[in-house]
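>>> sharing a model prediction with you, sequence too.
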Amino acid sequence: MAKAAFIGLGVMGYHMAAHLKNRGGHEVTVYNRTAAKADAWVAEHGGAGADTPAGAAADADFVFACVGNDDDLRAVTTGADGAFAAMKKGAIFIDNTTASAAVARELDDTAKAAGFGFIDAPVSGGEAGAVNGALTVMCGGDPGVFDRAKPVIESYAKMVGLMGPAGSGQLTKMVNQICIAGLVQGLSEGIHFAKRAGLDVEAVIDVISKGAAGSWQMENRHKTMDAGEYDHGFAVDWMRKDLEIVLSEADRNGAGLPVTALVDQFYKDVQNMGGRRWDTSSLLARLERIAGDR
């Protein structure tokens, strides 16, 4: 059993912290910007709450964070009452936020100078993966630090991999989002086409999902897409935040991402339709709006 802290109890972090305590058996202290959320977590799972990130991190062996963006991450690490000022020598900070590779490298340098480890460890699998403790975790950092952190991360994961030095986890998550963006647009167009052609969507998916067209998105989202139900899952706002990071990194490294850039604009259209909190599969709603189907 290790002493752990978890900073950020949002849609993902709330469940990830619970798995650290209940499945991993670790002693967990939590912090959340809205204190009522931390109070609710402690009431449900036990452990302890802290008033600041520094308070949560003090004396912890492993400190986890899952917050919104680069600025939020800096605030809870190196900002006023941030975790970094309280972390002990030899501890490890594991950042599950989807953020930029640049901030990962920045925080890794700061951590090394202070004598503790840092792993950038963004996750994939959505809220369902967090609830079920079945996330995929893409890590960047030093191998020795990763080897110590991996067994603890596995409390909420089905796959944990080291992708390279600091920032590599974030870069891998960018690849993940690039692939998902194009895939969901293709699935949306396929379902839209099937409907316009008068086909039974369920029958079509039952057949093609067993072949080369099959995907997690197809298996898990086709029913709700066909029904026009999008009030669940990974929000469009979050995907646009992630794609902004992707496109910024592509500008830096020279990668050509024409489909990703186009799908990002399609998600902007969905936001303008009122779908900011809809699931990313709502790209179909955009096509149906254009065609006048709904």
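The structure has been received and is ready for your questions.

>>> going by C-alpha atoms from here, please, whenever you check contacts or count neighbours.
OK.

>>> what's the local residue count around the residue nearest to Val152 when sequence neighbours are not counted?
Using Cα to Cα, 6 or more residues apart in numbering and skipping residues adjacent in sequence, the residue nearest Val152 is Gly24, 6.9 Å away. By other Cα atoms under 10 Å, 18 other residues sit near Gly24.

>>> residues contacting Gly24?
Gly24 makes contact with Met1, Val152, Ser155, according to Cα atoms under 8 Å, 6 or more residues apart in numbering.

>>> among these, name the ones in strands.
The subset of those located in strands under the criterion DSSP state E is empty.

>>> from the residues you listed, keep the buried residues only.
Listed as buried from the contacts of Gly24 are Val152, Ser155; burial here means 16 or more other Cα atoms under 10 Å.

>>> let's have the contacts of Gly24 in CSV, adding distance to Ala166.
Shown next, in CSV, are those (distance: Cα to Cα, whole Å):
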residue, distance to Ala166
Met1, 26
Val152, 19
Ser155, 22
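
>>> longest helix in the chain, please.
helix 168-196 (DSSP state H).

>>> quick one, strands of the stretch 101-250 of the chain?
117-120, 123-124, 135-139, 157-162 (DSSP state E, counting those that start in this stretch).

>>> in three-state terms, label the residue nearest to Thr78 when sequence neighbours are not counted for me.
Nearest residue to Thr78 in three dimensions, chain neighbours excluded: Phe84, at 5.8 Å (Cα to Cα, 6+ apart). Assigned with DSSP: H, G, I helix; E, B strand; the rest coil, Phe84 falls in the helix class.

>>> burial measure for Phe84, as a count.
Neighbours of Phe84 (other Cα under 10 Å): 24.

>>> which residues are in contact with it?
So Phe84 contacts Ala54, Ala57, Thr77, Thr78, Ala111 (Cα under 8 Å, 6+ apart).

>>> and Arg276, by the same measure?
Ala235, Val236, Asp237, Val270.

>>> try 10 Å this time
For Arg276, the contacting residues are Ala235, Val236, Asp237, Trp238, Met239, Arg240, Tyr267, Lys268, Asp269, Val270, Ser282, by Cα atoms under 10 Å, 6 or more residues apart in numbering.

>>> please compare the first structure with the one that follows:
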Amino acid sequence: MVCIAFIGLGVMGYPMAGHLAKAGFDVRVWNRTTAKAEQWANEYPGKACKTVSEAVEGADLVMTCVGADKDLLEVFEGHDGIIANAPQGAILIDHTTASSGVAERLAAAAALRNQAFIDAPVSGGQQGAENGKLTVMCGGSEAAFTKAKPVMDHYGRAVNLMGPVGSGQKTKMVNQIAIAGLVQGLSEALHFAEQAGLDARKVVDVISKGAAQSWQMENRSGTMIDGEFEHGFAVDWMRKDLGICLDEARRNGSRLPVAALVDQFYGDVQQMGGNRWDTSSLIQRLRRK
């Protein structure tokens, strides 16, 4: 039986690890908050571990889904970290949205222990994780990806190798850059409809059949019109992601004027107290009097 360690049981990692356990894999989990790991083990067949080193000992694959670069370095490096304690030949798969630089750093360290590393950020949000329909963007070797893909297929509907290590993170950056512009455009469009005295729902019903259609329009326009944002992908997380995008753009010479502006707009939403609101809450700053 394939043994899998899953490190990080947030809103994404918790159901992702659950899909693996339900698929029959031998799953061990670790979370910074021990109670969360114990809760998971009561809900799914698997073992809650008290340390990272305990979770990864003897594991064939190690999955991580934590917060940011600093969290990755904490769980991967050091005497008690993943690299030092996972066996040689293990495949380390990171689902965190992080920088391509940290992916390259961890891959180099893992290679010294004869471990393969795949950076594999995901898109699809909490709903996609719970339904096992995530998009997974991978960077790594063809050999490691071929072995790992059948496992990731249990929570991903589209699992693709984009290139060498770092390519997964860079693809996720492209995703977030595109979303930032789409959400701001949709926010302005709905705000304009409201100000013009139109029935915004009727407008969406019409224009969603044409070139303006998007995932954001189909899945977020209704809650945007109602002013409901206690769901989805938090503004704090989006700002973290856009910060990664803007840093990478400075390195590779890209110009991202819209993404930089929308990042500032999300800062306005944070000042309104919307740190944990869904990213579609950009419309609220336009509604301010």
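Thanks, I have it. Keep in mind it's a predicted model, so treat the numbers as computed, not measured.

>>> need the buried ones from the contacts of Arg276 of the first structure selected in PyMOL.
Selecting the buried subset of those in PyMOL, with 16+ other Cα under 10 Å as the burial test, is done by:
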select buried, resi 235+236+237+238+239+240+267+268+270+282
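
>>> pick the one among the contacts of Arg276 of the first structure closest to Ile7 of the first structure.
Using Cα to Cα, Trp238 is the member of the contacts of Arg276 of the first structure that lies nearest Ile7 of the first structure, at 18.7 Å.

>>> can I assume that closest one is in contact with Val67?
No - using Cα atoms under 10 Å as the test, Trp238 of the first structure is too far from Val67 to be in contact (11.7 Å).

>>> now list whatever residues contact both of those two.
Joint contacts of Trp238 of the first structure and Val67 (Cα under 10 Å, 6+ apart) are Thr98.

>>> hmm, back to that, which of the contacts of Phe84 of the first structure does the second structure keep?
Counting by both residues aligned by TM-score structural alignment, their matches' Cα atoms under 8 Å, those that remain in contact in the second structure are Thr77, Thr78, Ala111.

>>> sorry, back to before: got the angle between the longest helix of the first structure and strand 157-162?
On the basis of axes from the mean of the first three to the mean of the last three Cα atoms, to 10 degrees, helix 168-196 of the first structure is oriented at 130 degrees to strand 157-162.

>>> ranges for the helices of the first structure?
13-22, 35-45, 53-57, 70-77, 101-114, 126-132, 143-153, 168-196, 201-208, 216-227, 236-253, 258-272, 283-291.

>>> what residues sit buried inside the longest one?
To tie it back to what came earlier, the one meant is helix 168-196 of the first structure. 168-174, 177-178, 180-185, 187-192, 194.

>>> that helix: average distance to aligned residues in the second structure?
Superposed on the second structure, helix 168-196 of the first structure shows a mean distance to its aligned partners of 0.3 Å (mean Cα distance after the TM-score superposition for the first structure).

>>> find me the equivalent region of that helix in the second structure.
Counting by TM-score structural alignment, helix 168-196 of the first structure falls onto residues 167-195 of the second structure.

>>> residue in the second structure matching Met16 of the first structure?
Under TM-score structural alignment, Met16 of the first structure pairs with Met16 in the second structure.

>>> so who does that match touch?
Applying Cα under 10 Å, 6+ apart, one finds that Met16 of the second structure lies in contact with 6, 9-10, 63, 65, 126, 128-132, 134, 152, 154-156.

>>> try 7 Å this time
Contacts for Met16 of the second structure (Cα atoms under 7 Å, 6 or more residues apart in numbering) come out as Ala129, Tyr155.

>>> point to the residue nearest the middle of the first structure.
Val123 (4.4 Å; Cα atoms, centre = their mean).

>>> quick check, that residue in contact with Asp95.
No - in this structure, Val123 of the first structure is not within contact of Asp95 by Cα atoms under 7 Å, at 9.6 Å.

>>> in space, what's closest to the counterpart of Gln126 of the second structure in the first structure - neighbours in sequence excluded?
For Gln126 of the second structure, the aligned position in the first structure is occupied by Glu127, per TM-score structural alignment. In space, Glu127 of the first structure comes closest to Met12 once its chain neighbours are excluded; the distance is 5.8 Å by Cα to Cα, 6+ apart.

>>> ok, the one you found touching Asn132?
No - under the criterion of Cα under 7 Å, Met12 of the first structure is not in contact with Asn132, lying 10.8 Å apart.

>>> who has more neighbours, these two?
Met12 (22 against 15).

>>> distance of the more buried one from Leu243 of the first structure?
19 Å (Cα to Cα, to the nearest Å).

>>> one step back: so for Val103 of the first structure, which of the strands of the stretch 101-250 of the first structure sits nearest?
Here strand 117-120 is closest among those (Cα to Cα), at 9.4 Å.

>>> that closest one against the second structure, how far on average?
Counting by mean Cα distance after the TM-score superposition for the first structure, strand 117-120 of the first structure comes out at 0.4 Å.

>>> determine which stretch of the helices of the first structure is the most buried.
Compared across the helices of the first structure, helix 53-57 shows the largest average neighbour count, a mean of 27 (mean count of other Cα atoms under 10 Å).

>>> point out the other helices and strands that that one packs with.
Under the contact criterion of 3 or more Cα pairs under 7 Å, 6 or more residues apart in numbering; DSSP states H and E, helix 53-57 of the first structure touches strand 3-7, strand 27-31.

>>> and Ala212 of the first structure, which of these is closest to it?
Comparing these under Cα to Cα, the one sitting nearest is strand 3-7, at 39.8 Å.
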